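*Asks:* starting from these lines, generate the structure:
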Amino acid sequence: MVLKKNYTLLLFFCLTYVFSTGQIAVKDSLIKTESSSYIFKNFDRINVKFDLDSEIESFILKGPNNYSTDIRPNVSIKSKISFNYKFISFSVGYIPKFLPGNNDDDLKGKTNGFGLNLNLIFDHWVQGLKYSKVNGYYLENTKNFLPDWEEGEPYIKFPDLGVISFQGSTGYKFNPNFSLRAISTQTEIQKRNAGSFIPGLLYNYYDIDNRSNNPEQTSSQNSKSFEFLLDIAYYYTYVLKSSWYASLGLSPSLGVNYTNLLTRFPEGNVRTTYSNPIYRLNAHLGLGYNSERIFGGAEIKGYESFRNENNKTMTIQTNNLTYQIFIGYRFKTPKFLKKTVDQIEELLPL
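*Replies:* Coordinates of the predicted model:
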């Protein structure tokens, strides 16, 4: 089981005028903020961030004799709204059905999805947690299995295929002059060029089940996979003038996957367990605008993963290029929220 994320980069330069005029319109000074020569901590504001991205999870299985199965959800663009304050970031992800590529249910079937993200970014320690649930997939390479299939005809659908995932990450940022918040949650502004190594651990759990209430289904499978990886990331932010910045990052990781596969037959169940190594490489390139009140930008992410599956009887390999476009605005923090977060911050040793 592999994650695959494919889409074309959407340009965000149409936002430039909005950002530039917003900078002129908003000149008020922030209250009770902290700053240094490298980082401006915008801690008197809570920001709301809206983004569109193409990080879509799908499954590519490649085996001998050019055998492949490309199973995808009927989603081209996802959306997410985030609420960020100080070290806390919480977001809700959903699938906007009105967008092109998300509403052709007659051809590819119906996909429903939902996600939650929680990120805690302290001065050095970084903790991320993510939950997602997706139901409804289709076979992208239907023609390989139905030679008479033509473009425009319905694909082979898997309406009962569901995927639940829990993903986590724990990292440590070495350089205090580099702001990870400035490029991820925008609760800070990077004032001078800086970069940092951020090594950490990645741990993921995936539950994939195609069980159906259809009486014609004679067998089904449930796969539970655990992934543990050591990640060594490096990020760098180059500060441009007039609140613009460019960021880049490279993140190689190495780990192992454990899979528990349950196959259900009328005569009984068969359980198989196996493990295999995983090798991944992630790359990040971004351009953004970050002022006192408004912010926005775009990112491109490249992703490559390789692993041998089940004693090399099947190989899974993925190459991806995804985009993200985001825009946000900062509001004055409600007193009750500021008081609550301040109390939490006092209790945390981080």
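
*Asks:* rest of the way, CA atoms for contacts and neighbours
*Replies:* Fine.

*Asks:* ok, residue 52 to residue 247 distance?
*Replies:* 19 Å (Cα to Cα, to the nearest Å).

*Asks:* now residue 24: which helix or strand?
*Replies:* helix 16-25 (DSSP states H and E).

*Asks:* please pull up the helix or strand immediately following that helix.
*Replies:* Downstream of helix 16-25 (by DSSP H and E), the next one is strand 34-35.

*Asks:* which outside residues touch that following strand?
*Replies:* By Cα atoms under 8 Å, 6 or more residues apart in numbering, the residues outside strand 34-35 that reach it are 40, 41, 42, 43.

*Asks:* who are the contact partners of the closest residue in space to residue 192 that isn't next to it in sequence?
*Replies:* Distances taken as Cα to Cα, 6 or more residues apart in numbering put residue 38 closest to residue 192, at 5.0 Å, once the chain neighbours are dropped. Residues in contact with residue 38 (Cα under 8 Å, 6+ apart) are 177, 178, 190, 191, 192, 193, 194.

*Asks:* would you do the same for the sequence below? I want to compare the two.
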Amino acid sequence: MFMAELKSFIMAIPSFILMGAYFFCAQAQGQLGDSTSVRSYVDKLSFGIDLGTDFDEFLVDNPDVGYFHLVTNNNVKLTLGLDYDFLSLSVGLAPKFLPGNDDDELKGKSSFQNYQVNVFPGRLVQNVFFRRMKGFYVENTSDFLPTWSEGDPHLQFPDLKSITWGGSTGLVLNKDFSLRALLNRQEWQLESRGSLVPMIQYEFTKMTNNFEDNTYGKENIVDLRVGVGYYYNWVVASKFNMAPSLRVGIGPKFSKYTLSGEVEKNDYLVAEYGAGIQLGYNTDHFYMGIIGELDGTSYRDSDSNAISNNLWRAVFYVGYRLEPPKKLNDFFDRNKPVIGKPR
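*Replies:* Here you go, the predicted structure:
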């Protein structure tokens, strides 16, 4: 009952934030139309495809056992995106037909789904997501099995599953800088600009695993973090840009671990870090580019384990903008709330 209420609370957070954004944006002036710094494409219906190599790793450094490197066996992700007006939707999957996702015999079966919604109320940036991962293997199996050699099956945790509900809310401080130009390409930066972006993040994660001795382990985790990022969009030429970024954050992690009926509760202080670089090409209809990115967290638990979770991403994206159907345009015009109006 408690966890059901907690999950409902976490999922309700973005609604309260968007209600606040409603009133915030009613007073703000915006950048959803063309300006000298930004060109807007929010009146276009945009379809995008991202093809990326995601390396999601969990690192545990135990003073007694040693270094433990846990990863999923689905490094290549396919993300489909749809953007119109103030709304951005995306679905991420790891199909088995992609190279690098099909070596189940050596690394075990893994599955991945990621669903995201982004809205842009004025200078606010609101994200809500659901992510599910199942099936992990030990990258450094040779450290635990001395007889292991390349080509042998890795140590595997096929039933280890992670489900996360979460979101983030950020504020772009520089009104002449477009974060949308980097996140979903609904805008294009015409003049080189940068901005600090303060952000809060909130996540609820449920991790479960069935062990070989038929015991069942479950961990419920709540993460709350406050951070800031700096993004700079350098306009190399009228159709080319380069955009580096740096991010840091800090906040508490609350954990409740249950194994065979025994419950252990802990709380930790977590540091967050990230960096990225994006190269893009843009026309009024066609756009493409590449992204290199690292997002990670690190903390030390009560058993002196140094625990890190790093997501390394290399992405190629391509997309096309076209005129929206009249019925879609009319629907948004009739029902668009204040959060979609210019800031």
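
*Asks:* can you pull out the helices in the second structure?
*Replies:* Under the criterion DSSP state H, helices of the second structure are mapped to 2-27, 104-107, 180-183, 326-335.

*Asks:* and the ones you listed as CSV, adding distance to residue 287 of the second structure?
*Replies:* Listed next are these as CSV, based on distance: least, Cα to Cα, whole Å:
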stretch, distance to residue 287 of the second structure
helix 2-27, 29
helix 104-107, 35
helix 180-183, 11
helix 326-335, 22
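
*Asks:* so for residue 255 of the second structure, which of those sits nearest?
*Replies:* Between residue 255 of the second structure and those, the tightest spacing by Cα to Cα is seen for helix 2-27, at 12.0 Å.

*Asks:* from the middle of its chain, how far away would the closest one be?
*Replies:* Distance of helix 2-27 of the second structure from its chain centroid, counting by Cα atoms, centre = their mean, to the nearest Å, is 19 Å.

*Asks:* repeat for stretch 181-191 of the second structure
*Replies:* With Cα atoms, centre = their mean, you get 18 Å for stretch 181-191 of the second structure.

*Asks:* for the counterpart of residue 237 of the second structure in the first structure, give its distance to residue 190 of the first structure.
*Replies:* By TM-score structural alignment, residue 237 of the second structure lines up with residue 241 in the first structure. Computed as Cα to Cα, the residue 241 of the first structure to residue 190 of the first structure distance reads 11 Å.

*Asks:* the two - which one has more neighbours?
*Replies:* Set residue 241 of the first structure next to residue 190 and count neighbours by other Cα atoms under 10 Å: residue 190 wins out with 27 against 9.

*Asks:* hmm, the more buried one is touching residue 236, no?
*Replies:* No - judged on Cα atoms under 8 Å, residue 190 of the first structure makes no contact with residue 236 at a distance of 10.6 Å.

*Asks:* need the overlap of contacts for the two.
*Replies:* residue 178.

*Asks:* one step back: name the residues of the helix holding residue 24 of the first structure that come out as buried.
*Replies:* 19, 22, 23 (16 or more other Cα atoms under 10 Å).

*Asks:* what residues are up against residue 40 of the first structure?
*Replies:* Contacts of residue 40 of the first structure (Cα under 8 Å, 6+ apart): 33, 34, 188, 189, 190, 191.

*Asks:* take the residues you listed and map them onto the second structure. Which survive?
*Replies:* Retained in the second structure (both residues aligned by TM-score structural alignment, their matches' Cα atoms under 8 Å) from the contacts of residue 40 of the first structure: 34, 188, 189, 190, 191.

*Asks:* and those, which are buried?
*Replies:* For those, buried by 16+ other Cα under 10 Å: 188, 189, 190, 191.

*Asks:* in JSON lines, list these along with distance to residue 305 of the first structure.
*Replies:* Formatted as JSON lines, those follow (distance: Cα to Cα, whole Å):
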{"residue": "188", "distance to residue 305 of the first structure": "32"}
{"residue": "189", "distance to residue 305 of the first structure": "32"}
{"residue": "190", "distance to residue 305 of the first structure": "31"}
{"residue": "191", "distance to residue 305 of the first structure": "34"}
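
*Asks:* find the nearest non-adjacent residue to whichever residue in the first structure pairs up with residue 269 of the second structure, please.
*Replies:* In the first structure, the residue paired with residue 269 of the second structure is residue 277, using TM-score structural alignment. Nearest non-adjacent residue to residue 277 of the first structure, counting by Cα to Cα, 6+ apart: residue 256, 4.3 Å away.

*Asks:* also residue 290 of the first structure?
*Replies:* residue 243 (5.4 Å).

*Asks:* quick one on the thing from earlier: now intersect the kept ones among the contacts of residue 40 of the first structure with the strands, please.
*Replies:* Using DSSP state E, 34, 188, 189, 190 are the members of these that sit in strands.

*Asks:* which of those sit farthest apart?
*Replies:* 34 and 190 (12.6 Å).

*Asks:* contact partners for the most centrally placed residue in the second structure?
*Replies:* Centroid check for the second structure by Cα atoms, centre = their mean gives residue 129 as the closest residue, at 7.7 Å. With contact taken as Cα under 8 Å, 6+ apart, residue 129 of the second structure is in contact with 114, 115, 116, 117, 165, 166, 167.

*Asks:* before we move on, back to that, ok, the match of residue 237 of the second structure to residue 22 of the first structure distance?
*Replies:* 16 Å.

*Asks:* now swap in residue 252 of the first structure and tell me
*Replies:* In this view, residue 252 of the first structure and residue 22 of the first structure are 38 Å apart by Cα to Cα.

*Asks:* what of residue 100 of the first structure?
*Replies:* Going from residue 100 of the first structure to residue 22 of the first structure by Cα to Cα gives 29 Å.

*Asks:* ok, now residue 321 of the first structure?
*Replies:* Using Cα to Cα, we find residue 321 of the first structure at a distance of 31 Å from residue 22 of the first structure.

*Asks:* likewise for residue 303 of the first structure?
*Replies:* For residue 303 of the first structure, the distance to residue 22 of the first structure equals 34 Å [Cα to Cα].

*Asks:* next one: residue 219 of the first structure
*Replies:* Taking Cα to Cα, one finds residue 219 of the first structure at 58 Å from residue 22 of the first structure.

*Asks:* now swap in residue 322 of the first structure and tell me
*Replies:* For residue 322 of the first structure, the distance to residue 22 of the first structure - Cα to Cα - is 28 Å.

*Asks:* over to residue 181 of the first structure?
*Replies:* Distance from residue 181 of the first structure to residue 22 of the first structure, by Cα to Cα: 21 Å.

*Asks:* one more: residue 286 of the first structure?
*Replies:* Residue 286 of the first structure is 21 Å from residue 22 of the first structure, by Cα to Cα.

*Asks:* understood, closing this out.
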